[in-house]
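1. Sequence and computational prediction follow.
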Amino acid sequence: MTNAKPYLQSINFKRELVPSFDEYPFNIPAISTLLSMDFHPDVTFIVGENGAGKSTLVEGIALSLGFGIEGGTKNVNFQTHDNASPLSKYLATVRSFKKPNDSYFLRAESFYNVATYMDEVDYTKGYGVRSLHECSHGESFMATLTNKLSGGGLYIFDEPEAALSPSRQLAALTAINNLVHRNSQFIIATHSPILLAYPNAKIYMLDDSGIRSVKYEETEHYMLTKYFLNNHKEMMEILLNQ
């Protein structure tokens, strides 16, 4: 039987249509050098320093697939601000012959707004809680991950670790793996060395030289965290005595 995954196989950047590479977001090195990007059937991570273009790229991918700028399911069609970059207009998506049965765009910076909207329309069915605002930020994230996402889906996350403790990040890994085994695909922008450890994932690094595929052990997140934990006393002396 032909595998339906990856539901999102790749994106192609329609560079010839870009009016100017001197304006945002096309002046970001990782965007200006983008040609295409292939996605892993299970998990693809997008990493990089602040300002490298991770959230911009993930937002562009999500919007090109029909999600709203705030996040949520494709049925969540509200917005509290209008600052989406125009990148999505220049991305062509290559998709599977089969549509996913489920989909969700989890965006840390606007998840509060999604939770408010869900309360206002009285539609928290599936989240496993009466109100997302009755949970902590991390608990509402986990309720989404463990209850709302039903499998067979395409899920796009932007910095999901923002509200999660290290132990909850480990729990999130288990939940992600369970969904992967239920025919789901994830595209995740993250700073978390814990989430990045998910085995066999594809990792794209965004920096001033563009976009490249790297191994987990080659990420700054892994190297810096490992060095700090192994040398934390020396690091504190250096950092605090400058």
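-> Happy to help now that I have it.
2. From here on, just use CA atoms for contacts and neighbour counts.
-> OK.
3. So what touches the lengthiest helix in the chain?
-> Using DSSP state H to define each element, the chain has its longest helix at helix 166-180. In this structure, residues lying in contact with helix 166-180 by C-alpha atoms under 8 Å, 6 or more residues apart in numbering are 42-43, 138, 142, 145-146, 149-152, 161, 186, 194-195, 198.
4. got it, and stretch 8-25?
-> 26-27, 31-32, 34-41, 56, 61, 85-87, 90-96, 154.
5. Can you turn the buried part of the residues you listed into a PyMOL selection?
-> Buried subset of those, written as a PyMOL selection, criterion 16 or more other C-alpha atoms under 10 Å:
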select buried, resi 26+31+32+34+39+40+41+56+61+85+86+87+90+91+92+93+95+154
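6. Mind checking which of the contacts of stretch 8-25 land in helices?
-> Per DSSP H, the contacts of stretch 8-25 map to helices at 31, 32, 56, 61.
7. burial of residue 165, as a residue count?
-> When counting by other C-alpha atoms under 10 Å, one arrives at 11 neighbours for residue 165.
8. and the closest residue to it other than its chain neighbours, what does it touch?
-> Using C-alpha to C-alpha, 6 or more residues apart in numbering and skipping the chain neighbours, the partner closest in space to residue 165 is residue 138 (7.8 Å). For residue 138, the contacting residues are 163, 164, 165, 168, by C-alpha under 8 Å, 6+ apart.
9. Put together TSV for the residues you listed, with distance to residue 236 on each row.
-> Converted to TSV, these look like this (distance: C-alpha to C-alpha, whole Å):
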residue	distance to residue 236
163	25
164	25
165	22
168	26
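10. Please indicate which of the residues you listed are buried?
-> 163, 164, 168.
11. where does the residue lying closest to the second one once chain neighbours are set aside sit relative to residue 168, distance-wise?
-> The shortest distance from residue 164 to any residue that is not its chain neighbour, by C-alpha to C-alpha, 6+ apart, is 5.1 Å, and that residue is residue 138. Remark: distance between residue 138 and residue 168 (C-alpha to C-alpha, to the nearest Å) = 8 Å.
12. same question, residue 159
-> 14 Å.
13. Could you pull out the strands in the protein for me?
-> 8-13, 36-38, 43-48, 91-95, 102-107, 153-158, 185-189, 202-207, 210-214 (DSSP state E).
14. Comparison target, given below:
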Amino acid sequence: MTERGGPFDDRPVRRVRTRRDAAYDASAWPASIPAVGQLLRDGLDLPAGVTFLVGENGAGKSTIVEAVAEAYGLPPEGGSNQGHHATRRTESPLADWLLLERAPWAAKWGFFLRAETMHGYYTYFESVATGDDPALHTMSHGESFNALLATRLNHPQFTAGLVCLDEPEAALSFSSTLSWLANLAEMVQRGTQVLCATHSPVLSALPGAHILELGEWGIRETAWAELEVVRNERSFLDAPGRWFRHLL
């Protein structure tokens, strides 16, 4: 992979920016979220490899990942660009305001894993599955995510392209999260570009990942050890009693 603008830059998404004809109210949701407002004003470069969006609930992580996935042509309720399904639309209009700068020769495949709507995707997947595909509805939440990782996200037939992940750790045990770290590293080696919203200090520890912390300041690049979630979980695990004195 080369830097943005180079003659061999093959990132599926080089940059996210606002469409010239985008009509939105900067004082209304979702543009009023500081991170989304900064994205609309300044755009966002996406490097090769994995980019993590980390921050508190309501900081705009999922809103941005969801919008980038939809702007890329992925179904907003999850799945690949090879098939679409929909139940009830609840997504923000942000995707309609965004334009993705893409290398014309880059891989076009993509997948969006969205934790809270995957049950609907599993039903759709079941309707088009072949005999070799896993029966996702028969598995636990975590098992089904691991099966998707093995058969879609980190499978030689499908890798390369863009993978958008919205808090995948919601379904994962500690050991499964470690397995996802190893698989993400393999996906990057195959040329997959990943944009992931997460609260997980384990997942975001992936070596070489690009980490963006979202909050009242907007979006800022940071190091893993400087993340608020890393500092807080380390403090809690070191001495839970200090936290309980304030909580209980």
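-> Looks like it arrived, so ask away. For clarity, every value in this text was computed on a predicted model and none was experimentally measured.
15. Work out the TM-score between the chains.
-> Superposed pair, TM-score by TM-score structural alignment, normalised by the length of structure 1: 0.91. Supporting alignment: 237 aligned residues with a C-alpha RMSD of 1.9 Å.
16. Widest-spaced pair of the ones in helices among the contacts of stretch 8-25 of structure 1?
-> Across these, the longest distance by C-alpha to C-alpha is 15.5 Å; it joins 32 and 61.
17. And the most centrally placed residue in structure 2, how far from residue 238 of structure 2?
-> Closest to where the C-alpha atoms of structure 2 average out (C-alpha atoms, centre = their mean) is residue 196, at 2.5 Å. To residue 238 of structure 2, residue 196 of structure 2 is 28 Å away according to C-alpha to C-alpha.
18. cool, residue 98 of structure 2 as well?
-> 43 Å.
19. Kindly report the same for residue 221 of structure 2.
-> Counting by C-alpha to C-alpha - residue 221 of structure 2 and residue 238 of structure 2 are separated by 27 Å.
20. Nearest residue to the aligned residue in structure 1 for residue 84 of structure 2 in space, ignoring adjacent ones along the chain?
-> Using TM-score structural alignment to pair residues, one finds that residue 84 of structure 2 aligns to residue 77 in structure 1. Spatially, and ignoring its direct neighbours in sequence, residue 77 of structure 1 is nearest to residue 68 (5.7 Å; C-alpha to C-alpha, 6+ apart).
21. Tally up the residues packed near the one you found, please.
-> Counted with other C-alpha under 10 Å, the neighbours of residue 68 of structure 1 add up to 20.
22. Could you list which residues are in contact with the aligned partner of residue 197 of structure 2 in structure 1?
-> The alignment partner of residue 197 of structure 2 in structure 1, by TM-score structural alignment, is residue 189. Residues near residue 189 of structure 1 by C-alpha under 8 Å, 6+ apart: 45, 46, 47, 54, 55, 58, 157, 158, 159.
23. mapped onto structure 2, which of these hold?
-> Contacts conserved in structure 2 for those, using both residues aligned by TM-score structural alignment, their matches' C-alpha atoms under 8 Å: 45, 46, 47, 54, 55, 58, 157, 158, 159.
24. check contacts around the fourth one.
-> In other words, residue 54 of structure 1. 46, 47, 48, 189, 206.
25. Could you dump those into CSV with distance to residue 114 of structure 1 added?
-> Output for these, formatted as CSV (distance: C-alpha to C-alpha, whole Å):
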residue, distance to residue 114 of structure 1
46, 23
47, 24
48, 26
189, 19
206, 28
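26. Residue 239 of structure 1: which of those residues is nearest?
-> residue 48 (22.3 Å).
27. Which residues are in contact with the closest one?
-> So residue 48 of structure 1 contacts 54, 191, 205, 206, 207 (C-alpha under 8 Å, 6+ apart).
28. Translate it into the numbering of structure 2.
-> Match for residue 48 of structure 1 (TM-score structural alignment): residue 55.
29. ok, its match to residue 223 of structure 2 distance?
-> Counting by C-alpha to C-alpha - residue 55 of structure 2 and residue 223 of structure 2 are separated by 13 Å.
30. likewise residue 109 of structure 2?
-> 30 Å.
31. And the two? Which one has more around it.
-> residue 109 (19 against 13).
32. Quick one: map the more buried one onto structure 1.
-> Matched by TM-score structural alignment, residue 109 of structure 2 corresponds to residue 102 in structure 1.
33. which residue sits closest to that match, ignoring its sequence neighbours?
-> Using C-alpha to C-alpha, 6+ apart, the closest residue to residue 102 of structure 1 is residue 153 (4.2 Å).
34. And the one you found? What does it align with in structure 2?
-> Per TM-score structural alignment, residue 153 of structure 1 is aligned with residue 161.
35. One more: residue 142 of structure 1?
-> Per TM-score structural alignment, residue 142 of structure 1 is aligned with residue 146.
36. for residue 232 of structure 1, same thing?
-> By TM-score structural alignment, residue 232 of structure 1 lines up with residue 240.
37. cool, and residue 165 of structure 1?
-> Residue 165 of structure 1 maps onto residue 173 in structure 2, by TM-score structural alignment.
38. how close does its match get to residue 126 of structure 2?
-> From residue 173 of structure 2 to residue 126 of structure 2 the distance is 25 Å (C-alpha to C-alpha).
39. The counterpart of residue 210 of structure 2 in structure 1 - how many residues pack around it?
-> Under the alignment (TM-score structural alignment), residue 210 of structure 2 pairs with residue 202 in structure 1. Close neighbours of residue 202 of structure 1, defined as other C-alpha under 10 Å, add up to 21.
40. so residue 202 of structure 1 touches residue 213, yeah?
-> Yes - between residue 202 of structure 1 and residue 213 a contact is recorded at 7.2 Å, counting by C-alpha atoms under 8 Å.
41. What residue in structure 2 is paired with residue 176 of structure 1?
-> So residue 176 of structure 1 corresponds to residue 184, using TM-score structural alignment.
42. Return the distance of its match relative to residue 177 of structure 2.
-> Distance from residue 184 of structure 2 to residue 177 of structure 2, by C-alpha to C-alpha: 10 Å.
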